[in-house]
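In: Pasting a predicted model and its sequence here:
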Amino acid sequence: MKKNVGFLALALTLLVSACTYQKNNRIDQKDVNEGNDYVYGHPDSTARQRKVQYTPDSENEVRAMEIQEKLYPNPDTTSLK
């Protein structure tokens, strides 16, 4: 009976300590970009950096499609034997 009580107490202790583990496993750091409109935007609008649009590079798109076809072949074109 004493073994069961001891095991139950140990299990309860581990369970309670596991619930609060992540509270202590972090570091509070100062946000260096706090209040920066470029990063977070203005309260009335989105961030300015999201408005930047890059022109697509067709050379990179072709290369990406070749890699995608090699990794994930189309099941319609591959023959399963």
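Out: Yes, it's here.
In: CA atoms for contacts and neighbours, from now on please.
Out: Noted.
In: Stretch 39-51 spans what distance, first to last residue?
Out: In stretch 39-51, first residue to last residue: 11 Å (CA to CA, to the nearest Å).
In: State the distance from Gly6 to Val16.
Out: Taken as CA to CA, the span from Gly6 to Val16 is 15 Å.
In: Ok, Thr46 next?
Out: 42 Å.
In: who has more neighbours, the two?
Out: Thr46 (14 against 10; other CA atoms under 10 Å).
In: right, and that one touches Tyr40 too?
Out: Yes. Contact criterion CA atoms under 8 Å: Thr46 and Tyr40 qualify, at 7.2 Å.
In: Relative to Gln53, how far out is Gly41?
Out: Separation of Gly41 from Gln53 (CA to CA): 17 Å.
In: So those two - more neighbours on which side?
Out: Applying other CA under 10 Å to Gly41 and Gln53 shows that Gly41 carries more neighbours, namely 15 against 7.
In: And here is the other one:
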Amino acid sequence: MRKLRVLLVAVVAVSLASCNYQKTNRIEQKDVRKGDQWVYGVSPDSAARQLKNKYTANPDLEVKANKIREILYGKTGA
């Protein structure tokens, strides 16, 4: 019974200590791309200019991706 009480106190202490764990574990960094239209777009609500790039689909890449999936996860049949 005493061990259970000590364990309960330890769990409560750790859970209370973990509430503030990540609040001070941050660092403020200067944004070197601030105001860059290529990354952020014209305004905060607009899309970035780099998202306007469109690429043609390459069916060979799909075959290659499926081969890699088979190697990693094995053959899956429905």
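Out: That came through, no problem. Model, not experiment: these values are computed from the prediction.
In: TM-score them against each other, please.
Out: The TM-score (TM-score structural alignment, normalised by the length of structure 2) is 0.62; 69 aligned residues with a CA RMSD of 2.7 Å.
In: give me the number of residues near Ala48 of structure 2?
Out: There are 16 residues near Ala48 of structure 2, going by other CA under 10 Å.
In: no no, Tyr38 of structure 1
Out: Neighbour tally, Tyr38 of structure 1, other CA under 10 Å: 13.
In: ditto for Leu15 of structure 1
Out: 11.
In: From Ala9 of structure 1, how far off is it?
Out: Leu15 of structure 1 is 10 Å from Ala9 of structure 1, by CA to CA.
In: Tell me where structure 2 has helices.
Out: 2-17, 37-40, 59-73 (DSSP state H).
In: could I get those as CSV with distance to Lys23 of structure 2?
Out: Compiled in CSV, the helices of structure 2 are given as follows (distance: least, CA to CA, whole Å):
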stretch, distance to Lys23 of structure 2
helix 2-17, 12
helix 37-40, 27
helix 59-73, 38
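In: Comparing the ones you listed, which comes out most buried?
Out: helix 37-40 (a mean of 15; mean count of other CA atoms under 10 Å).
In: Return the mean post-superposition distance for that one against structure 1.
Out: With mean CA distance after the TM-score superposition for structure 1, helix 37-40 of structure 2 departs from structure 1 by a mean of 0.7 Å once superposed.
In: Can you find the partner of Val32 of structure 1 in structure 2?
Out: Taking TM-score structural alignment, the alignment pairs Val32 of structure 1 with Val32 from structure 2.
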